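**Student:** Build me a model:
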Amino acid sequence: MSTLIRLPEGSVCWPATALSSAAADVRHAHTRVLRTPSAERSVGGTTRWERRYADVSAWLEWDWVEIDEGTVVQADPLNVRSNVLLLDDRGRPLLSSRRRTTLATLVYLLPWQGAVLDELRMVEPQRRAPAQAPLRLAA
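**Tutor:** Okay, the predicted model is just below:
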């Protein structure tokens, strides 16, 4: 009896035990900044990190929000979108709950906040500029 797993095209398999080495090879691909229309200073977006192979790219993507100027956090640490199928020691896919926590750990190991803050500085330089003191006029 065959136990083949059919994966969506473009999926990549990683052994879960290779997590720490995968973190060293995953690179920032792009970050998208979105301003929330309801709040003038509310900023968030998505960031994507990739590990390229010869014919395919493994990617991880998640949402982030800025909670204070210069401080960004994941919007939902257990909601990491990815085309990666994580495998256990026996080569079987991890359960969904374990996959989510393992991908969350990988995100934790990445220096992603710096890349997001760099993008924020480029996209919104006027918001990031230091406030100038008001001019005083002589009476």
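**Student:** From now on I want contacts and neighbour counts done on CA atoms only, so please keep to that.
**Tutor:** Fine.
**Student:** which other helices and strands contact the longest strand along the chain?
**Tutor:** Secondary structure of the chain per DSSP state E: the longest strand is strand 57-68. Helices and strands touching strand 57-68, by 3 or more Cα pairs under 8 Å, 6 or more residues apart in numbering; DSSP states H and E, are strand 43-52, strand 71-74, strand 81-82, strand 84-87.
**Student:** list the buried ones in that strand?
**Tutor:** For strand 57-68, the neighbour count (16 or more other Cα atoms under 10 Å) marks 57-66 as buried.
**Student:** cool, stretch 46-60 as well?
**Tutor:** Buried residues in stretch 46-60, defined by neighbour count with 16+ other Cα under 10 Å: 46-51, 57-60.
**Student:** and which of the residues you listed is nearest residue 76?
**Tutor:** Nearest to residue 76 among the buried residues of stretch 46-60, counting by Cα to Cα, is residue 46 at 11.5 Å.
**Student:** Next one: that closest one from residue 29, what distance?
**Tutor:** From residue 46 across to residue 29, the span is 11 Å (Cα to Cα, to the nearest Å).
**Student:** To check against the first, give me the structure of this:
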Amino acid sequence: MIPAWTVNAWPSALWQPGRDAPLHFVHLGTHVSTRLNKDWPSMGQTVWGGRAGDSAAGISWDWIEVSEGIIAIADPMMMITNLRLLGREGEVLTAHEVAPHLNGLVHRLPWQAEVSRALEQTQHTLPRPAVPFAGITSKSLSAGAGGWLT
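**Tutor:** Below is the predicted model:
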């Protein structure tokens, strides 16, 4: 997967909402962070990309599973993107002016389904924790240890 934080290092892509063609993004990857404690929520990052005119454009953000099956943007003000949005007069918009546009873009993406799919795949591929002495029985001990239990 493309690391989420690298999207900011891509060459800038200019986009003027309402004037330029609408942006269409596709899922590039989702990372599920390792849970250090089973009581902590699942979390990670997701990356989406598309075109803004002739330039590659990307957006990524952190997500968190706030309850089983309920996935939310961890911080709607902390989207990582190489997009530079322009206002009506061609001026570069501030972070506060850009936030509603980026959140609207993300709202239209099927990102929660992609995160759910990544969570499901992660849960199916995690190794089962080893259970100490799970395969040991009194029969195997008596047979393999020179009969010390008998």
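**Student:** Give me the TM-score for this pair.
**Tutor:** Here the TM-score for the pair of chains, by TM-score structural alignment, normalised by the length of structure 1, is 0.73; 118 aligned residues with a Cα RMSD of 2.6 Å.
**Student:** follow-up on the earlier one: to residue 11 of structure 1, which of the helices and strands packed on strand 57-68 of structure 1 lies closest?
**Tutor:** Checked against Cα to Cα, the stretch from those lying closest is strand 84-87, at 5.8 Å.
**Student:** What helices and strands are in contact with the lengthiest helix in structure 1?
**Tutor:** Determined from DSSP state H, the single longest helix within structure 1 is helix 96-109. Judged by 3+ Cα pairs under 8 Å, 6+ apart, helix 96-109 of structure 1 is in contact with helix 19-25.
**Student:** buried set for the helix it packs on?
**Tutor:** Residues 19, 22-23 are the ones in helix 19-25 of structure 1 that count as buried (16+ other Cα under 10 Å).
**Student:** and what of stretch 31-51 of structure 1?
**Tutor:** Going by neighbour count (16+ other Cα under 10 Å), the buried part of stretch 31-51 of structure 1 is 31, 33, 43-51.
**Student:** which two of those lie the greatest distance from each other?
**Tutor:** Most distant of these, by Cα to Cα, are 43 and 51, 26.9 Å apart.
**Student:** check contacts around the nearest residue in space to residue 91 of structure 1 that is not next to it in sequence.
**Tutor:** Closest residue to residue 91 of structure 1 apart from its sequence neighbours, by Cα to Cα, 6 or more residues apart in numbering: residue 15 at 7.3 Å. Applying Cα atoms under 8 Å, 6 or more residues apart in numbering to residue 15 of structure 1 gives the contacts 86-89, 91.
**Student:** Taking the residues you listed together, which two end up most distant?
**Tutor:** Counting by Cα to Cα, the most remote pair of the contacts of residue 15 of structure 1 is 86 and 89, 10.1 Å apart.
**Student:** Overlap in contacts, the two.
**Tutor:** Jointly contacting residue 86 of structure 1 and residue 89 under the rule Cα under 8 Å, 6+ apart are 15-16.
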